[in-house]
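Engineer: what follows is a predicted protein model with its sequence.
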Amino acid sequence: MSDAATIYTEESYAHVRNLLPRTGAVSNSIGDATAEGNELTMQLSNPYLGDQARAALGAAGVTDKFLLSRSNQDLFGDNPVTVSSDTYRSVLGVRGTFAAFGKTTHYDASASYGRSDLSGTGRQVRDIEYALAVDAVRDAEGRIVCRAQTAAGAGILGQTPYGVVGEEIVRERDASGVMVEKRLRRVVTAAQIAACRPMNVFGYGQMSAAARDYVTAPTSLTNHSEMIFAQSSLSGPILDLPAGALRYAFFGEYRREQLAYHTDDLTRTGGTRLVAIAATEGHVQTAEFGGEASVPLFGGAFTAPLLRQLSFDPGIRFVRQSGAAPDVRSLDGSTLVQREAGRWNRVYSLAGTWRPVVPLLVRGNWTHSIRQPNVTELFLGGQPAFTSPTDPCSSGEIGQGVHPATRLANCRRAVIDAGLATDTAGADQFLNGYVPSGAAITGVFNGSPGLRPERGRSWTVGAVFTPAFAPHFKLGGDYVHVLLEDQIVPTDIDTAMQLCLDSPHYPDNRADIGVNTCGFFKRLPADNQRAFEIANGFNMGFINQGKLQVEAANATLDDVVPLDGLFGADAGKLVLHGNVYRLFHYLSAADNDLAHAEESAGSIGVSKWRTQWRGGYEHGGFFAQWVWNWASATHAFSAGAPIEGTNERNEVRDFIRVPAYSLHDASIGYAFGAQRRFGLTFNVSNVFDKLTAGPMVQSYAFRAPAYPNTIIDDFGRRFTLSVDVKW
């Protein structure tokens, strides 16, 4: 518009289609404890069973029923899954300068809108249809049919077939539009019986196409997310000091993020092997404002011995997040009001640099930061779940945990409160013989509107060395110390019970972690056959739990080597970069006490050493580069029990080891024309097609095949061709 104002815009669109060409099917296995996934109970009279197999079973003593495990991969074949997304983004802003305090002040203000529409499709096993189709018999005419279609199976109408979870907790909108939580009983219908096609489950791929279509169904999901973002800033010099200009920056931001996730009705109501998946809707909005300054104390013409440069760079911002999601009427009739009012949080950084001599720059900072909970963590729709919990009060668990004496006292109180004993002696007698049945129970996983932000405190100190005799050479190093508190983590019912029963504040442990996990579950009353066991209807969610402490060092090396003097007047240059990362400690403590922390540095996936070396050649518009990434060997270990009198712990699996590995990438390209407006780049990722770190080493005497934790690249070698055009 003028020298003082420029209007700018950015428009982008991306369409991404992901195809997973082959996925594993859900199996039926004798090793699976879930209702739908456990082994099949088959009849010896099943008409699909071959005579040879029937004779073998009979010889083994089977006269009626036997158990069968199968992978079910033949129901789907490759079972491909596709996910597609369309992403739009638009930015409009204005920036420029004006005079203030006799100086030039810069301003920038913009607003942007982003949106992503994602959809996914796959195929799943229908629970009830699978159970009906597997139970094949011959009818009076000798035809193979589903038992439910004969007089012998007439009683199954309106019932839950064997091997199917009959009740799900779902959310549906009522006539007024309010989301209502209710129990959905899934039973066999007349339509399911009429459509049933018997299925041959013996061997691979022996079932008919009609049976395959009957027991499987297409499923889908959609996810719509959008963001509105606005920002403005002012910056510039405000005062001339002896060492240079005192500079400032003020800024303000506003963000609104919205999410809407939905699945098809079959998935929403739990009609497949997946648990029922509820919709998630909600939004968060964040306001931030703050300022930064750069204060030069020494520098330029104003110096002193060992003070060639000294600057102080403080910054502060204030952040508040709020949000909301549709209210939910819970099973007990109460209304779950999903609102997060939020409060103002302060984020600040104190940084500085010091140059005692020209080649050496020393730097450091102290930072206090936060991470706000996102929409999912705050407002995840109640996702049904079922599990077989491990009760901390059971006879096999009551002596475990980091505070076994506290757990014992709390379990005694729980027994007395449940009416199963009147004193400590009676409670001990009950607990000594208490062995839960192991039955699966149902519950819900929710978002947690009351979450606090994660809080981080960190400090770093480092230096950069640039010698005068090699102006293109730069060597840097930093030490980093990070402490993260109030981590936002999903918790399962086992963890919730442990946090509750190991707390000195039982039966309300919110003083420990900000949330009362004792309210996440209830026990069956004394008059129940499974008295004291965990009842259906448990709640799980995200909680602020645990501390994380990381200590590491990082060193970098950069150099540019002109080749003109070596190979002619115009020979190009070499560009070199190296990075070495050393992890000293990665401590995590679920109970917020680092004295009980688990050390993960050096464990599988958390290498103590990582390096990257990058070398490139540039000449005119041509460039080529090779990148080598390396990670040190790791091993699997457990925190174990503390060794008395020391800070060390007994490692019980440190003989399981994954070797060090390397990954290599390469690229080559050319930018055409004097102004380099058209360019081509060809890139090869994972040049040597390395998928795993190598065989896992168990002890030092033999090698075992690689297992999932040794996978370092899911795709292997891949190629990218990029075309860039500028005008």
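Structural biologist: Okay, I see it.

Engineer: all contacts plus neighbour counts: C-alpha atoms, from now on.
Structural biologist: Noted.

Engineer: pretty sure Gly450 contacts Arg343?
Structural biologist: No: when contacts are counted by CA atoms under 8 Å, Gly450 is not listed as touching Arg343 (11.2 Å).

Engineer: the two: which is more packed in?
Structural biologist: A count of neighbours by other CA atoms under 10 Å puts Gly450 above the other of Gly450 and Arg343, at 19 against 12.

Engineer: show me the contacts for the more buried one.
Structural biologist: Gly450 is in contact with Glu340, Leu378, counting by CA atoms under 8 Å, 6 or more residues apart in numbering.

Engineer: now it: how far from Tyr204?
Structural biologist: Distance, Gly450 to Tyr204, using CA to CA, to the nearest Å: 51 Å.

Engineer: test my guess that Val697 contacts Ala704.
Structural biologist: Yes: using CA under 8 Å, Val697 makes contact with Ala704 at a distance of 6.2 Å.

Engineer: so between these two, which is more surrounded?
Structural biologist: Counted by other CA under 10 Å, Val697 and Ala704 do not tie: Val697 has more neighbours, with 18 against 12.

Engineer: please identify the helix or strand for the more buried one.
Structural biologist: In the assignment (DSSP states H and E), Val697 maps to strand 696-698.

Engineer: just how off-centre is that strand within its chain?
Structural biologist: Offset of strand 696-698 from its chain centre (CA atoms, centre = their mean, to the nearest Å): 27 Å.

Engineer: put this next to the first one:
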Amino acid sequence: MSADQLTKAAPSTIADSLRTLPALTATSGPQRASGTQGGGQSFLNLRNLGAVRTLTLLDGRRFVAASQFGTVDVNLLPAGLIQRVDVVTGGASAAYGSDAVAGVVNFVLDTKFEGLKGEVSTGIADEGDNQELRGTLTGGIALADSRLRLLGSAEYYRNKGILEGERAWARRGSNLINGPAGGPALIAAEDVRAIGSYGGMITTGNGGTAAQNALFRALQFGPGGTVLPYSYGSYSTATQQIGGDGVNTELLQEINRPLERAAFFGRAEYDLTDQWSVFGEASYGWSDTRYSTSTNRHLATNPITIRRDNAFLPAQLRTLLDANPQVTSLTMLRWSIEGGLADVAVDTKTDRYVAGFKGEIGGLKVNGYYQHGRTRQQTDVINNEITPNFTRAVDAVVNPANGQIVCRSTLTNPNDGCAPFNPFGVGSPSAAALAYTRGVSRTDSVFKEDVAAINLSGTLFEGWAGPISFATGGEYRKEQAQLAVDPLSQAGAFLFANPQPWAGKYDVKEGYIETVIPLLKDLPFARELEFNGAVRYTDYSTSGGVTTWKAGLSWTPVSSLRLRATRSRDIRAPNLSELFTSGRTQSATVVDPFKNNVRTSGIFITTTGNAALQPEKADTLTVGAVYQPTFLPGFSISADYYDIKINDAIGSLSAQQGVDQCFAGNQLACGFITRDAAGNISALTAYPINLSTLVTNGVDVELSYRVPFADTTNSLSLRSIISYVGKLATTTPGSPSIDRAGEVGINSNPHWRVNAQADFTRGSFNWFNQLRFIGGGRYDNTKGPQAVSLQHIKPQAYWDMRFAYRFEDLGKGAEMYFNVQNVLNQEPPYAPGDGSIAVATNTQLYDTFGRVYRVGFRFKF
């Protein structure tokens, strides 16, 4: 893909442009998603096999990771200098290096650019939000008789995001809820709310008779602690309800997370002789984002206990307790919004330095480089409840010595600093109580990468059908990560996150050889036949040596037809996080088949690393053809079938997968589940394991036609990329294979994706149109009509359009453009997520912004 094509497809960022390609639709960005991961970064994800299986390169060289998972933030690459983006699949590990199981995305820079160019653009959504500002400036100059070439590029980007509930579809409370007896276990509904309230509500009394305890059920608290009846709506389960006074969790997270970032890149190259040159590169980038995840919440899984002598009891509640002395305590649920939501702030800074050379020896090309990169990332969970402090603060009593309200703990430890917390009604807690019960969970991460590589290539000798060429080389790479956390997180004291400190490193040694051997040439039905092959040996300090290889044939029987096939072995070794993470906690929602499919939210799941992991090994087959008929000049069609089978695939069972597989008899999965005395799930554990297999296959088709015009100032180019996924199946030990292909609800795997473009130019005027089609499919392939009422989701199509006018008399050309994405303002389909916080649609797959306008100006001198 050329930079011009990508800019027309989506002028915001390179990552957004690449997301329009069917093979990269699931690429992540700042779009809404549950949890604290991915703060403002964009990670590429080929074939939805996971970003960790896509190798991202800059000019064929690695770029330092921006996360503990080893993934590269493409927002840090110099957008103003990108000439094209090559997406390579099939045998990529042997040719490009380890970790390229799904393939390689290589950003190629225009290192010979001379002059000055730039772009400034601004955008806004139809609803008046999603305000965006972007600017790039790039310059290049040749000095000393063109022996010295200097390049510099800078980019600034800011997006103010889309607040929670700012779209009609995001205010409806779309979610799944346990259905009534006799129907599906889960039903899809709107206005689904979590049981509880912002001011607190009582679910039951404790210690009395059943009748006495029930007297306190469904009492909630308004401003000032006013006691009000709580409405469970038209229908309720243990943790959810439809309508009534519950909490619409759809209103707790931004639809698009705000982001501000900048990137700077510099390059110098000097020709020592006509054959030898040296170069150096330096880049620096930063990004800042702050977004909401949830409130500090106490649900059925972690309720508040209010004792009968609580000093803040409203008078009406105290009177009721006095009339029922056997009731010793009350159970309260509360979603606390005082002090704001529990926000996540992520500040990331990345710098990278490269020094290298290139030249010729005896007609052979040689090049080498050394790279050092470092990412420093600070992740804060702000306004995070400190659980032991809250437990002490909410247990407030009257000090008999002076009549003041204090924490019960203060009576025995007067200097404990506890400030009593009033939970009755929104705004009731004091500033001192909030300061005592809230804190910041902080993670300071440092990721480092050092790479040294040398390559030699050229022609071995002239063969019987043409020159036999080769390339060989070696690479050494060292990856390091170190995460430090605050003392409270290390002690597990916060309600959310509680990351644990860890450090890890490994080094990799690689050597490879490639060759292209022409076999036949200029013969009947063999205009050209050539073999291409590669072998690479990779030695990991953590898991030992692995050999990757590829073998391919390219056959041109006639001038208009080329056939190709590649068979390869690719690998991915476990990344630092998968090996060394010591603990990361988040919440999950689980449907428990052991308990009549009751749906429970707020269950905490802790993820750890696994030092015993072994590398993944993928066997890949690609077979394809390119046809360019002579009777229709300008037309081309290519079709490729791919089949990838990953053995020992590394992955963790999701919360729901673990419970489902335990129910199916998988004892390994049962070991991840902790239950309380009543048999209810109280906690989950997850760690990566080498799953049995992950298999995917499908077909990619590309059609293009450039319509001939007598007037060369006019042009019309038509292009369509079609992707069909036939299978995406995972097999875990002790369980049957699960095929997720065609699943567009809880995953992003439609069978069909299409991107169709029409690019028309008449003189200085350009009109570009793009259609993005996402096929329909199942909500969840593993759940039939008796398990969930939502079975099918309809196909979706989005129309984008761009007008541009080129001013030829301004330097080397300038262009003003106006872009509209999602012209018809299509809403995303109803496809609720399965997390603790309601997400009404699949945010990775569908457009959640609505119609967005952008206007920009590009110049070049």
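Structural biologist: That came in fine, so what should we check first? Everything numeric in this text was worked out from a predicted model, so none of it was measured.

Engineer: TM between them?
Structural biologist: Scored against TM-score structural alignment, normalised by the length of the first structure, the superposed chains reach a TM-score of 0.69; 578 aligned residues with a CA RMSD of 4.5 Å.

Engineer: residues in contact with the strand holding Val697 of the first structure?
Structural biologist: Against strand 696-698 of the first structure from outside (CA under 8 Å, 6+ apart): Phe655, Ile656, Arg657, Val658, Pro659, Arg703, Ala704, Pro705, Ala706, Tyr707, Thr710.

Engineer: just give me the match in the first structure for Leu259 of the second structure.
Structural biologist: In the first structure, no residue is equivalent to Leu259 of the second structure according to TM-score structural alignment.

Engineer: how close does stretch 309-317 of the first structure sit to the second structure?
Structural biologist: Once fitted to the second structure, stretch 309-317 of the first structure is off its aligned match by 1.0 Å on average (mean CA distance after the TM-score superposition for the first structure).

Engineer: what range in the second structure does that stretch sit on?
Structural biologist: Under TM-score structural alignment, the match for stretch 309-317 of the first structure in the second structure covers residues 528-536.

Engineer: just the residues contacting the matching stretch, thanks.
Structural biologist: Contacts of stretch 528-536 of the second structure (CA under 8 Å, 6+ apart): 93-95, 97, 510-522, 547-557.

Engineer: which of these fall in helices?
Structural biologist: Using DSSP state H, the members of the contacts of stretch 528-536 of the second structure that fall in helices are Ser93, Ala94, Ala95.

Engineer: since we're on the second one, how many residues are nearby?
Structural biologist: Other residues lying near Ala94 of the second structure total 28 when counted by other CA under 10 Å.

Engineer: what do you get for Thr319 of the second structure?
Structural biologist: Counted with other CA under 10 Å, Thr319 of the second structure comes out at 11.

Engineer: any idea how far it lies from Ser560 of the second structure?
Structural biologist: Counting by CA to CA - Thr319 of the second structure and Ser560 of the second structure are separated by 91 Å.

Engineer: with Gly473 of the second structure instead?
Structural biologist: 35 Å.

Engineer: again with Phe470 of the second structure
Structural biologist: In terms of CA to CA, Phe470 of the second structure sits 27 Å off from Ser560 of the second structure.

Engineer: cool, Asp444 of the second structure as well?
Structural biologist: Distance of Asp444 of the second structure to Ser560 of the second structure, computed by CA to CA: 57 Å.

Engineer: these two: which is more packed in?
Structural biologist: A side-by-side neighbour count of Asp444 of the second structure and Ser560, using other CA under 10 Å, places Asp444 first with 16 against 13.

Engineer: the counterpart of the more buried one in the first structure is in what secondary structure piece?
Structural biologist: The alignment partner of Asp444 of the second structure in the first structure, by TM-score structural alignment, is Thr222. Taking DSSP H and E as the criterion, Thr222 of the first structure maps to strand 216-241.

Engineer: pull out the buried positions in that strand.
Structural biologist: Burial within strand 216-241 of the first structure, assessed by neighbour count using 16 or more other CA atoms under 10 Å, is assigned to 216, 219-238.
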